[in-house]
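Visitor: okay, sequence plus prediction incoming.
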Amino acid sequence: MNPTTPTASAAVTPIALITGGSRGLGRATALHLTSLGSDVVLTYRSQQVEAQAAVAQIEAQGRRAVALPLDVADSRGFPAFAATLRDTLARHWQRERFDHLVNNAGVGVHASFMETTEAQFDELVNVHLKGVFFLTQQLLPLMADGGRIVNLSSGLARFALPGYAAYGAMKGAVEVLTRYLAKELGPRGIAVNVVAPGAIETDFGGGAVRDNAQLNAVIASQTALGRVGQPDDIGGVVASLLQPGNRWINAQRIEASGGMFL
């Protein structure tokens, strides 16, 4: 059977795993997915209360959800996390596999090239590149054939703004990694794409885009649609890539920035 062709298992409720799903873009993605009929496993690093609130919100929509702790910056914990996920799938869903992986968890560092420290650089590598690489590797045995992966990048991999050299470099690497994953996972029918948000009003990077009115206005003036993005704008894009109608989209970079810096 062609692995890119939906099978009878497609009728089973899909399960999506979203890293950093307790707030911001991850939470918005989870809510979009549940509205489209998916169940969700959220991961969080320290925001357990927010993660449980997200689970409650999902369950209120009639879907099932679980929140699991995970530090994506520490690859040493990935085997134990995979084992916990395996047990969680069996206990809550009586399943051995999940269907969709969204590598969303991230941290922001704003510092000029000359002022970026090695510690800041290493943190970005561990979260945005090493974490994505090795967590995906660890979880692939638990992913169903014909599944989907969406990695999160940034508009900063296309345009350059002072202070984001290290962050933009990590996201550029994720975009290259996405194409390699699509190539190597093709035989399993797993499509891999990357979504690159523009500036979004969240608490990411200290919430500057959300809380600094002057910065917000400048970005809005440089965006074709005339405003700064909202988490819901990105959650809808990510969720759409996991739907059956978009199964033929693969190895693509999709920027969701409202037309920023055209």
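Guide: All right, it came through fine. Numbering: from 1, shown residues only.
Visitor: going forward, measure contacts between C-alpha atoms and count neighbours the same way
Guide: Noted.
Visitor: the helices in this protein, which residues?
Guide: With DSSP state H as the criterion, the chain has helices at 24-35, 48-60, 78-88, 118-124, 131-139, 165-185, 208-211, 213-221, 231-241.
Visitor: nearest to Asn250, out of those helices?
Guide: Among the helices of the chain, the nearest to Asn250 by C-alpha to C-alpha is helix 165-185 (6.7 Å).
Visitor: redo the helices of the chain as TSV? Include mean neighbour count.
Guide: Below are these laid out as TSV (neighbours: other C-alpha atoms under 10 Å):
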stretch	mean neighbour count
helix 24-35	24
helix 48-60	17
helix 78-88	17
helix 118-124	15
helix 131-139	19
helix 165-185	19
helix 208-211	18
helix 213-221	15
helix 231-241	21
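Visitor: turn these into a markdown table, including distance to Ala10.
Guide: Conversion of the helices of the chain to a markdown table gives the following (distance: least, C-alpha to C-alpha, whole Å):
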| stretch | distance to Ala10 |
| --- | --- |
| helix 24-35 | 15 |
| helix 48-60 | 21 |
| helix 78-88 | 20 |
| helix 118-124 | 36 |
| helix 131-139 | 20 |
| helix 165-185 | 19 |
| helix 208-211 | 39 |
| helix 213-221 | 40 |
| helix 231-241 | 15 |
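Visitor: and those helices: which comes nearest Ser153?
Guide: Across the helices of the chain, closest to Ser153 is helix 165-185 (C-alpha to C-alpha), at 4.9 Å.
Visitor: and the helices of the chain: which comes nearest Ala67?
Guide: The nearest among those, by C-alpha to C-alpha, is helix 48-60 at 6.1 Å.
Visitor: ok, residues contacting that closest one?
Guide: 21-23, 27, 30-31, 34, 42-44, 64-67, 69 (C-alpha atoms under 8 Å, 6 or more residues apart in numbering).
Visitor: and here's the other structure:
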Amino acid sequence: MGSLEGKTALVTGASRGIGRAIAQRLAADGALVAIHYGSNHTAAKETLHDITTSGGRAFTLHAPLGDPEHIPALYQQLDTHLTSLNQPTTLDILVNNAGFHIPGTIHTTTSHDFDELINIHARIPLFLIQHALPRIPQGGRIINISSAATRVAHPTALAYSMAKAALETLTHTLAKELGPQHITINNIAPAFIKTDLNRHRWDTPTQAAATAAHSTFNRIGDPTDIADITAFLASHNSRWITGQTIDATGGTHL
């Protein structure tokens, strides 16, 4: 029996990259996984196919997350799917992974870019959690995907770094409030991971070598590296950890 047997998980931005790997790992550990996607229907179906053909249980949820007003509809979809599967309309694990990157320095960042990044990486997770809490039972887990950019200065990702820092503050603050319900909330902060988002960092041998050199292990992170940490934080084994940011950078810039 998997460590997450009988649990329901929602992973936002789960159609590709880190989100897909997280959804696959949680399903492998026994969770029923809601695969959220914003626009890439084909990729979400591929994630679903990968999970179900491996013996896991999952379903897809389509909802744009650009506006908090869309969040109630997302949870209504979740409830409908769970009811159709004769499952309780509870949510044991919420993984806030959806996001994107807009590069920009102090000289080039626009107010629009800033607003977009703060919205998707801080505002939306706040309201996803707010609407999830009535569904999360005692012992629930909330896991937010942050970034090494909050620790390692990255001048070309100024607004992105600020948005992820706000997410980490949200986590730290909520940990104290959610403690009495034994709900844990933690961040995972990756560095360079081999996904489509970072393709420009590994699409040539020279660039791949330069990116790998940032890590003490001299390799680029794989989405499964983050998925494995997420699975630990989603499990009972992480019950004594909350309000923390797990550095998942492979020793980048120690």
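Guide: Arrived safely, thanks for sending. Quantities reported herein were computed from a predicted structural model and do not represent experimental measurements.
Visitor: before we move on, the earlier item: and of the helices of the first structure, who's closest to Val107 of the first structure?
Guide: Nearest of the helices of the first structure (C-alpha to C-alpha): helix 118-124, 7.1 Å.
Visitor: where's the most centrally placed residue in the first structure relative to Leu42 of the first structure, distance?
Guide: With distances taken as C-alpha atoms, centre = their mean, the residue of the first structure nearest its centroid is Asn104 (2.4 Å). Distance of Asn104 of the first structure to Leu42 of the first structure, computed by C-alpha to C-alpha, to the nearest Å: 10 Å.
Visitor: one more: Arg23 of the first structure?
Guide: From Arg23 of the first structure to Leu42 of the first structure the distance is 10 Å (C-alpha to C-alpha).
Visitor: likewise Asn103 of the first structure?
Guide: In terms of C-alpha to C-alpha, Asn103 of the first structure sits 11 Å off from Leu42 of the first structure.
Visitor: give the residues shared as contacts by these two.
Guide: With C-alpha under 8 Å, 6+ apart, Asn103 of the first structure and Leu42 have common neighbours 18-19.
Visitor: my read: Asp39 of the first structure touches Arg63, true?
Guide: Yes. Between Asp39 of the first structure and Arg63 there is a contact under C-alpha atoms under 8 Å: 5.6 Å.
Visitor: the more surrounded of the two?
Guide: Per other C-alpha atoms under 10 Å, whichever of Asp39 of the first structure and Arg63 has more neighbours is Asp39, with 26 against 20.
Visitor: what's the counterpart of that one in the second structure?
Guide: The alignment partner of Asp39 of the first structure in the second structure, by TM-score structural alignment, is Leu32.
Visitor: cool, and Thr202 of the first structure?
Guide: Aligned partner of Thr202 of the first structure by TM-score structural alignment: Thr195.
Visitor: nearest spatial neighbour of its match, skipping sequence neighbours?
Guide: Excluding the flanking residues, the one nearest Thr195 of the second structure by C-alpha to C-alpha, 6 or more residues apart in numbering is Gly17, at 5.2 Å.
Visitor: these two touch, right, the one you found and Asn198?
Guide: No. Counting by C-alpha under 8 Å, Gly17 of the second structure does not reach Asn198; the two are 9.9 Å apart.
Visitor: what's the burial count for the nearest residue in space to Ser46 of the first structure that is not next to it in sequence?
Guide: Counting by C-alpha to C-alpha, 6+ apart, Pro69 is the residue found nearest to Ser46 of the first structure once chain neighbours are left out, at 7.6 Å. Per other C-alpha under 10 Å, the neighbour tally for Pro69 of the first structure reads 17.
Visitor: what's the separation between Pro69 of the first structure and Phe81 of the first structure?
Guide: 8 Å.
Visitor: next: Glu255 of the first structure.
Guide: From Glu255 of the first structure to Phe81 of the first structure the distance is 30 Å (C-alpha to C-alpha).
Visitor: for Thr13 of the first structure, same thing?
Guide: Distance from Thr13 of the first structure to Phe81 of the first structure, by C-alpha to C-alpha: 22 Å.
Visitor: corresponding residue for Pro103 of the second structure in the first structure?
Guide: Match for Pro103 of the second structure (TM-score structural alignment): His110.
Visitor: now do the contacts for that match.
Guide: Here His110 of the first structure is in contact with 163-164, 205 (C-alpha under 8 Å, 6+ apart).
Visitor: mind listing what Ala160 of the first structure touches?
Guide: Gly168.
Visitor: tell me which of the contacts of His110 of the first structure persist in the second structure.
Guide: Counting by both residues aligned by TM-score structural alignment, their matches' C-alpha atoms under 8 Å, the second structure reproduces these contacts from the contacts of His110 of the first structure: 163-164.
Visitor: neighbour-wise, which one of the contacts of His110 of the first structure leads?
Guide: Highest count within the contacts of His110 of the first structure by other C-alpha under 10 Å belongs to Tyr164, 19 neighbours.
Visitor: I'd assumed Val109 was in contact with that one.
Guide: Yes. Using C-alpha under 8 Å, Tyr164 of the first structure is in contact with Val109, at 7.2 Å.
Visitor: distance check, the aligned residue in the second structure for Val72 of the first structure against Pro72 of the second structure.
Guide: Under the alignment defined by TM-score structural alignment, Val72 of the first structure is paired with Leu65 of the second structure. Going from Leu65 of the second structure to Pro72 of the second structure by C-alpha to C-alpha gives 11 Å.
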